[in-house]
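S.K.: got a predicted structure plus its sequence, pasted below:
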Amino acid sequence: MFSYKFPCGDFQTLTTMTETGITFDPPVYEQRYCAAIQILEDSRWKDHIKKVVEFGCAEMRFFQLMRRIETIENILLVDIDEPLLRKNSTSVNPLVSDYIRHRLGPLNVRILQGSVADSSEELRDTDAVVALELIEHVYDDVLSKIPSNVFGFMQPKLVVFSTPNSDYNVIFTRFNPLLPNGFRHDDHKFEWTREEFKTWCLSIVEKYPNYMFSLLGVGNPPKDIESVGHVSQLAVFVRKDFLEMQLESSLVTTPKLDEESTPYKLIHSVDYPFHKDTRTEKEKIWTEVQIELQRFKRMANFSENEQDPFQDTYKMSIEDLLERLHYVGATKDVLVELLQENNIKVEDEHVVMEDSDYSDEESQWFDPCDLSERLSQEAVLIDQDQEEEECWDLSPET
């Protein structure tokens, strides 16, 4: 095991117990989603998580958060229930706002009908696996195959499982009896105590020693009853090379498919629009040079011209300009070459800009920030218009 804390700190949640029942603010399912997103966005591995598989995606509510992670390029949504997948397949399509405020990189989303127990070609090269409130819905024969498929065949860098904590059920039964099957949901095949869940996790890392795990939870217990733990318990499995540890064994380069596995069935696939910058590196730097020179002139007009109303020349040091361009990787040699190519005068390590007879609005030195800001504001308004399409069902299973 290893110690893990949420990157953004503990959740600020409220659990309230009254005479008639218990409430969670925010709802426990939202807490689970936020926990999984924080884990995916952990700076230690975020840039290495390009392909994510969510098993048990159901109505695809979690996807609406996951799709906003810019570094993810492929999302596979997998569930055994084909009619449910077809019913909700259009919910993964891009919104109008996605065509205005493009992603910075590509995103392909596929909805697949299949079992978490079956290996399939589509699962190769997966970086992260998420399975929220899934394992308690499967029978023993499927449960026993999950570790070999996830940790043996897929070998991801990161895995997140969540499942109900049955230790918490003593609080629920104070208000209402459990269902006839003895669980919180009529499709649950089991509900584990914290010790049972830990035992299952330990069995996985014993068989697959390239992984370490940490146990967390969401849905705080009421005050003075902390001994029952959280409503929902989470396990975070991380491959040792992402914990700066040596792998116990080499990864299997081309793991074999289980001959008994049923191939996955593609239900829906969609590519999100994204901004593809086709400029060369020099063209990108030159655009930024123009912006910085124009900004310098504007600032000079506000300050120096008050002292010298007849000033018609502006000088900006090469050193100052380079410092402002560090984020695009500009070097002095490239900068000087660009200035020469574009007939910009350089004297004594300074860029010399002559005042022009035309206004800023007509100037070749443009500043696209104003346009960018307007587009962002329009995108926010469109997102607000689409909010109803993206809102979640308020009563998923606890």
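M.R.: Yep, it's here. Numbers count the residues shown, from 1 in each chain.
S.K.: from here on, just use CA atoms for contacts and neighbour counts.
M.R.: Fine.
S.K.: where exactly do the strands run in the stretch 251-398 of the chain?
M.R.: 265-271, 313-317, 345-347, 350-354 (DSSP state E, counting those that start in this stretch).
S.K.: export those to TSV and tack on mean neighbour count and distance to Ser120?
M.R.: Output for the strands of the stretch 251-398 of the chain, formatted as TSV (neighbours: other Cα atoms under 10 Å; distance: least, Cα to Cα, whole Å):
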stretch	mean neighbour count	distance to Ser120
strand 265-271	15	10
strand 313-317	16	59
strand 345-347	14	61
strand 350-354	17	60
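S.K.: for Arg184, find the nearest of the ones you listed.
M.R.: Closest to Arg184 of the strands of the stretch 251-398 of the chain is strand 265-271 (Cα to Cα; 30.5 Å).
S.K.: list the contacts of that closest one.
M.R.: Strand 265-271 has contacts (Cα atoms under 8 Å, 6 or more residues apart in numbering) with 85-86, 89, 92-93, 106-114.
S.K.: these in strands, which ones?
M.R.: Asn108, Val109, Arg110, Ile111, Leu112, Gln113 (DSSP state E).
S.K.: for PyMOL, write a command that selects the buried ones of the contacts of strand 265-271.
M.R.: Entered in PyMOL, the line below selects the buried ones among the contacts of strand 265-271, by 16 or more other Cα atoms under 10 Å:
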select buried, resi 85+86+89+92+106+107+108+109+110+111+112+113+114
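S.K.: pick out the most distant pair among the contacts of strand 265-271.
M.R.: Pro106 and Gly114 (24.8 Å).
S.K.: ok, now which ones touch Ala222?
M.R.: Heads up, residue 222 is Pro, not Ala. For Pro222, counting by Cα under 8 Å, 6+ apart, the contacting residues are Thr15, Thr16, Met17.
S.K.: just the ones in strands from these, please.
M.R.: Filtering the contacts of Pro222 for strands - DSSP E - leaves Thr15, Thr16, Met17.
S.K.: and Phe29, which of the three is it?
M.R.: Phe isn't right for residue 29; it's Tyr. State at Tyr29, reduced to three classes by DSSP: H, G, I helix; E, B strand; the rest coil: helix.
S.K.: from Asp355, how far out is it?
M.R.: 60 Å (Cα to Cα, to the nearest Å).
S.K.: okay, one more to line up with it:
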Amino acid sequence: MQTVDIDEALLTTHLSRTDPLVSDYMRQRESPLHVDVFHGSVADSSAELLNTDVVIALELIEHVYDDVLSKIPHNIFGYMHPKIVIISTPNADFNVIFTRFSPLLPNGFRHHDHKFEWTRAEFKAWCLDITEKYPNYMCSIFGVGEAPAGDESVGNVSQIALFVRKDLLDMPLVEPFNAQPEANCETPYRNLHSVDFPFFKDTRTTEEKIWTQVQYELHRATYREDYYDADRYVYKIAIAEILRCVEYLGATAEILQQLLLENKKQMENGYVIIEEDNYSSDHDSHDYSQDAQEQVEDANCTNEVENWDA
């Protein structure tokens, strides 16, 4: 991940915001993440920007003068060739809503540093000009921040353009990309800060991951009163239920059956049978507190895995 800004003082003040949090060490990512903070201009085609997959410029373009704005499309679409580009900017049509509560700033805009604020028609024209000059991209325009009821005609607070490279949509590229585009950087980028986030590389085999989860599900079953067979003094959990809880790991009925056999688990009529004595050291039979039962019921098996890398 790379961040770029022309304001070195602002970047330096907030460099620590890119560092990992305590939570990033407690619950580590599943893949590497490297972050670079660069001081430089978005108008400059610097080599550091090559091989970028996604460009995000939120509320950026309205802060630059025309000479810089005119170079941004080439830098992104003609030099970097990313797969996805997201650009947002204020919708000037919406400003009439703001003026009901307070006047705009002396420059006529929402922010003292804004050089312009485009209407929806102006932003659309700018986006269409980009797709005409760079036909390998398609564009969709939408907005964020709904207008009050009855004022929907002014559009959204901010307008957003989503550009997608056609090959990402399984469409042929209109023009071939230059494998080695020429950099045009008046002032070289300077790296102010770099950081690598901690990540955990799970080296277990698929079967080992599945079996670990199966063991957890079997142990959890011994805390469920409705799984207890009082006549036989055993717990019974359906194999199909276990499978639902491990499918996200790549488990199939065949793999699960083989793992249960290899680990000498007793099976009857589609159930795994767990002897009460197997877990007697962890809790007293099936007599446990109501609080524990409620906690177990809350930990339902939905097969939904949190994605902390997003």
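M.R.: Okay, I see it. Owing to the predicted nature of the structure, the values given are computational and were not obtained by experimental measurement.
S.K.: picking that back up, Tyr29 and Asp355 of structure 1: who's more crowded?
M.R.: Using other Cα atoms under 10 Å, the more surrounded residue of Tyr29 of structure 1 and Asp355 is Tyr29, with 22 against 11.
S.K.: do you know how far that one is from Ala36 of structure 1?
M.R.: Relative to Ala36 of structure 1, and taking Cα to Cα, Tyr29 of structure 1 is found at 11 Å.
S.K.: cool, and Arg124 of structure 1?
M.R.: Taken as Cα to Cα, the span from Arg124 of structure 1 to Ala36 of structure 1 is 22 Å.
S.K.: equivalent analysis for Tyr99 of structure 1, please.
M.R.: Tyr99 of structure 1 sits 27 Å away from Ala36 of structure 1, going by Cα to Cα.
S.K.: name the residue in those two with the higher neighbour count.
M.R.: Ala36 (24 against 14).
S.K.: for that one, list the residues it contacts.
M.R.: Val130, Val160.
S.K.: doesn't it lie inside a helix?
M.R.: Yes - membership of Ala36 of structure 1 in a helix is supported by three-state DSSP.
S.K.: now check structure 2 for the residue matching it.
M.R.: Aligned against structure 2 by TM-score structural alignment, Ala36 of structure 1 finds no counterpart at all.
S.K.: just to revisit the earlier point, got a winner among the ones in strands among the contacts of Pro222 of structure 1 for most neighbours?
M.R.: Among those, Thr15 has the most neighbours (other Cα under 10 Å), with 16 neighbours.
S.K.: need the strands of the stretch 251-398 of structure 1 in a markdown table with distance to Glu388 of structure 1, can you?
M.R.: A markdown table is the format used below for the strands of the stretch 251-398 of structure 1 (distance: least, Cα to Cα, whole Å):
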| stretch | distance to Glu388 of structure 1 |
| --- | --- |
| strand 265-271 | 21 |
| strand 313-317 | 50 |
| strand 345-347 | 55 |
| strand 350-354 | 51 |
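S.K.: Leu143 of structure 1 is nearest to which of those strands?
M.R.: strand 265-271 (20.9 Å).
S.K.: and the closest one against structure 2, how far off on average?
M.R.: Mean deviation of strand 265-271 of structure 1 relative to structure 2 after superposition (mean Cα distance after the TM-score superposition for structure 1): 1.3 Å.
S.K.: read off where that strand ends up in structure 2.
M.R.: Under TM-score structural alignment, the match for strand 265-271 of structure 1 is residues 190-196.
S.K.: I'd say Tyr139 of structure 2 and Arg165 touch.
M.R.: For the record, residue 139 of structure 2 is Cys, not Tyr. No - in this structure, Cys139 of structure 2 is not within contact of Arg165 by Cα atoms under 8 Å, at 9.0 Å.
S.K.: which of the two has more residues huddled nearby?
M.R.: With neighbours defined as other Cα under 10 Å, Cys139 of structure 2 and Arg165 compare such that Arg165 has more, 22 against 17.
S.K.: which residue is the nearest non-sequential neighbour of that one?
M.R.: Excluding the flanking residues, the one nearest Arg165 of structure 2 by Cα to Cα, 6 or more residues apart in numbering is Tyr137, at 4.5 Å.
S.K.: aligned counterpart of the one you found in structure 1, please.
M.R.: Using TM-score structural alignment, Tyr137 of structure 2 lines up with Tyr211 in structure 1.
S.K.: now do the contacts for its match.
M.R.: With Cα under 8 Å, 6+ apart, Tyr211 of structure 1 has these contacts: Val205, Phe237, Val238, Arg239, Lys240.
S.K.: tell me the counterpart of the fourth one in structure 2.
M.R.: By that I understand Arg239 of structure 1. By TM-score structural alignment, Arg239 of structure 1 lines up with Arg165.
S.K.: surely its match touches Asn136?
M.R.: Yes - with contacts counted by Cα under 8 Å, Arg165 of structure 2 reaches Asn136, the gap being 5.8 Å.
S.K.: all helices for structure 2, in order.
M.R.: Here structure 2 has its helices, by DSSP state H, at 8-13, 22-26, 66-69, 72-73, 95-98, 120-133, 206-221, 239-246, 253-262, 290-298.
S.K.: ok, which of these comes nearest Glu182 of structure 2?
M.R.: Of the helices of structure 2, nearest to Glu182 of structure 2 by Cα to Cα is helix 72-73, at 15.1 Å.
S.K.: alright, calling it a day.
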